[in-house]
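Participant: what follows is a protein structure lacking sequence information:
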């Protein structure tokens, strides 16, 4: 039986999320950071190459035995699909083509979504931008575990299972916390995705489709690249609700590890976030940071003081007492 964590509630605060105020302070001192705003012209080629690589991989995995397919999905396909999810993250901020060409961004999002297997590009944007604006809000921010999750998975074994099941919580939690009616673009996203999935099954086979879906699920759970889900906002040091990671896995995740920098400056593409840190280093080097996403997963499971409860939450607007 797992060890009980020492927390039995979230970390409730009544302050605004910290990034807007820090952004203002940093820009007053370093206005040159504004020159980093805008889209990355190389991004679309990198993301497109990743999609093409996954499609070509389907012709290799279709004849593999199931053990080799699972290994391939975990060690290769899942990593590529997770990177494509983070490409969708970049696209949600219009960092592929800029704010002046929103449909170009949405179409590229549809394309990057294809190997992932589940339609998520438009839905992710709908919820993710609220995560930025209302970080920690008890109703609006669907990145935070529900109270039921925290209560059910607050032992060592429970946290291990929670990490393994992360993809399902990410898929279904928004439908529980903050359900929204589907938009026209979400319906289009779903139709395109289902048509692609059907084409993969018809022309290449079920194993190829399984490779894509299994890879997506495995790489969102107990996988080194999935460590960023926990590293970003789970409270490993009291009083700090966002954490950065500056290690090598940033190379395949569009620098999502530069997470304080990203929340401070969501208009800066991932490729330029290291420059934000270089310019304003005294703001970022003094904050707690992670050195390993694998270690984050280990500490999350094994440390009694860290778990699903270890999140900063804010009362719903207008209800704070």
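Facilitator: Thanks, I have it. Note that the structure is a prediction, hence the values are computed from the model and not measured.
Participant: please count neighbours and contacts with C-alpha atoms only from this point.
Facilitator: Will do.
Participant: residue ranges for the strands of the stretch 151-300 of the chain, please.
Facilitator: Under the criterion DSSP state E, counting those that start in this stretch, the stretch 151-300 of the chain contains strands at 244-245, 289-290.
Participant: deepest-packed of the ones you listed, please.
Facilitator: Highest mean neighbour count of the strands of the stretch 151-300 of the chain: strand 244-245, a mean of 23 (counted as mean count of other Cα atoms under 10 Å).
Participant: OK, contacts around the spatially closest residue to residue 207 that is not a sequence neighbour?
Facilitator: Nearest residue to residue 207 in three dimensions, chain neighbours excluded: residue 62, at 5.4 Å (Cα to Cα, 6 or more residues apart in numbering). Neighbouring residues of residue 62 by Cα atoms under 8 Å, 6 or more residues apart in numbering: 204-208.
Participant: take a look at this one as well, against the first:
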């Protein structure tokens, strides 16, 4: 949902943190400097800032398309439902997720009430059970001000999960390949990403003897208020009941299967976009953009370098930003979303991706299970 915005009131602290140069990561500081340099060379860029309310029209269009597919498959079979979810549904969900990104930054509506109404409209498409609110807060208070910082940026892969795969690749490569294939299979199932998160970390812990989750990591992002979470959970429950009543089991299944695929390993555009955006340790060029036809479907989320440098510019004006300052925005991703997704899938067989804390002592972060239990007991005491 990268995943990942009009800032909720509690999350505006993330924007304030971003403006405080002393409190942000080196990569975030680089974007602040890029913004200053761009405004110095092109002062007219200031005119591009601000929300675009016309974006609200996209919600009924996406909802009609999504529920239209649900109606179309309601009298079909499991294979047709799966193909519709894989080939159409996940990309509709991604488009709605791109709008979550816009509303988190308050680039559609500034006011709290109008933003809440818009977000509930998105929840009618997504049925996220309030997870879109979690994303909005984490994106603003964790990702933007602390981009590239493993401890604070929620987009970083968990170190212990990485280390568990790395250990198996080195010691038991055949077993790692089997687990990768099993993970991919589970992620094709309805609610597969939830099942996977419950099963595979425990398997990795059993076979490696080390914890597969970094319990010491705390990104300390802001959180949505309880009343808002409850409202969105209730709204999602209502949406699921309505889907079931209006389109039957297969129509309901289509929606939830599409959401599951989007959030899992087979979320081709979602995972591919996330992998394409940030190299990880490049302070000089912390963010890359993807240009081309995909932005017509995903509300210009490919203009990611432009967005991180000018997060107050709505998606409709990001191409104007890139065109007006080509000397500033020249960092392009070297592959398509599909290319990054395929590289990621192959990398899971041999753990070729960069270690999140390369060169640092990681034994304390991912201890043996007995040592981890002792550490946890000491922490409680």
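Facilitator: Right, received. Where do you want to start? Quick caveat: nothing in here was measured; it's all calculated off a predicted structure.
Participant: quick one: the contacts of residue 62 of structure 1 as TSV, columns for distance to residue 270 of structure 1 and neighbour count too.
Facilitator: Shown next, in TSV, are the contacts of residue 62 of structure 1 (distance: Cα to Cα, whole Å; neighbours: other Cα atoms under 10 Å):
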residue	distance to residue 270 of structure 1	neighbour count
204	34	16
205	35	17
206	35	14
207	34	19
208	31	23
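Participant: just flag the most distant two among those.
Facilitator: Greatest spatial distance among the contacts of residue 62 of structure 1 (Cα to Cα): 204 and 207, at 8.1 Å.
Participant: out of the contacts of residue 62 of structure 1, which are shared with structure 2?
Facilitator: Among the contacts of residue 62 of structure 1, the contacts conserved in structure 2 (both residues aligned by TM-score structural alignment, their matches' Cα atoms under 8 Å) are 204-208.
Participant: distance of residue 311 of structure 2 from residue 139 of structure 2?
Facilitator: For residue 311 of structure 2, the distance to residue 139 of structure 2 equals 12 Å [Cα to Cα, to the nearest Å].
Participant: roughly how far apart are residue 81 of structure 2 and residue 266 of structure 2?
Facilitator: Using Cα to Cα, residue 81 of structure 2 is found at 16 Å from residue 266 of structure 2.
Participant: which of those two has more neighbours?
Facilitator: Per other Cα atoms under 10 Å, whichever of residue 81 of structure 2 and residue 266 has more neighbours is residue 81, with 25 against 22.
Participant: now do the helices in the stretch 1-150 of structure 1.
Facilitator: Along the stretch 1-150 of structure 1, the stretches classed as helices by DSSP state H, counting those that start in this stretch are 19-29, 43-61, 66-72, 78-92, 102-113, 121-133, 147-152.
Participant: pick the most buried one from the ones you listed.
Facilitator: Sort those by mean neighbour count, taking mean count of other Cα under 10 Å, and helix 78-92 sits at the top with a mean of 25.
Participant: how about residues contacting it?
Facilitator: So helix 78-92 of structure 1 is in contact with 47, 50-51, 54, 96, 105-106, 108-109, 112-113, 115-116, 121-122, 124-125, 128-129, 212, 214-220, 225-226, 252-254, 256, 269-270, going by Cα under 8 Å, 6+ apart.
Participant: same question for stretch 294-301 of structure 2.
Facilitator: Surrounding stretch 294-301 of structure 2, the residues in contact under the criterion Cα under 8 Å, 6+ apart are 94-95, 98-99, 302, 315-316, 318-319.
Participant: closest one to residue 333 of structure 2 out of those residues, please.
Facilitator: Once Cα to Cα is applied, the member of the contacts of stretch 294-301 of structure 2 that ends up nearest residue 333 of structure 2 is residue 302, at 9.4 Å.
Participant: and the closest one, what pairs with it in structure 1?
Facilitator: Superposed on structure 1 with TM-score structural alignment, residue 302 of structure 2 falls opposite residue 257.
Participant: how far away is that match from residue 249 of structure 1?
Facilitator: 8 Å.
Participant: between the two, point out the one with more neighbours.
Facilitator: Applying other Cα under 10 Å to residue 257 of structure 1 and residue 249 shows that residue 257 carries more neighbours, namely 30 against 17.
Participant: what's near enough to touch the residue nearest to that one when sequence neighbours are not counted?
Facilitator: Of all residues not flanking residue 257 of structure 1 in the chain, residue 245 sits nearest, at 4.5 Å (Cα to Cα, 6+ apart). Contact analysis of residue 245 of structure 1 by Cα under 8 Å, 6+ apart lists 231, 257-259, 289-293.
Participant: among those residues, which two are most distant?
Facilitator: Within the contacts of residue 245 of structure 1, 259 and 292 form the most distant pair, 14.0 Å apart (Cα to Cα).
Participant: quick one, which of these two is more surrounded?
Facilitator: In this view residue 259 of structure 1 and residue 292 are compared by other Cα under 10 Å, and residue 259 has more residues nearby, 23 against 19.
Participant: residues touching the residue lying closest to that one once chain neighbours are set aside, list them.
Facilitator: Leaving aside its chain neighbours, residue 259 of structure 1 sits nearest to residue 244 (4.8 Å; criterion: Cα to Cα, 6+ apart). By Cα under 8 Å, 6+ apart, the contact set of residue 244 of structure 1 is 231-232, 257-261, 288-290.
Participant: skip the chain neighbours and tell me the closest residue to the alignment partner in structure 1 of residue 38 of structure 2.
Facilitator: Correspondence of residue 38 of structure 2 to structure 1, assessed by TM-score structural alignment: residue 26. Ranked by Cα to Cα, 6+ apart and with sequence neighbours excluded, the top spatial neighbour of residue 26 of structure 1 is residue 280, at 7.1 Å.
Participant: mind checking what the residue nearest to residue 259 of structure 1 lines up with in structure 2?
Facilitator: By TM-score structural alignment, residue 244 of structure 1 lines up with residue 289 in structure 2.
Participant: do residue 189 of structure 1 as well
Facilitator: So residue 189 of structure 1 corresponds to residue 232, using TM-score structural alignment.
Participant: and residue 289 of structure 1, by the same measure?
Facilitator: Under TM-score structural alignment, residue 289 of structure 1 pairs with residue 333 in structure 2.
Participant: and what of residue 105 of structure 1?
Facilitator: Superposed on structure 2 with TM-score structural alignment, residue 105 of structure 1 falls opposite residue 115.
Participant: give me every residue that touches the residue nearest to that match when sequence neighbours are not counted.
Facilitator: Excluding its sequence neighbours, the residue lying closest to residue 115 of structure 2 (Cα to Cα, 6+ apart) is residue 109, at 5.3 Å. By Cα under 8 Å, 6+ apart, the contact list for residue 109 of structure 2 reads 6, 51-53, 103, 115.
Participant: tally of neighbours for residue 285 of structure 1?
Facilitator: Neighbours of residue 285 of structure 1 using other Cα under 10 Å come to 12.
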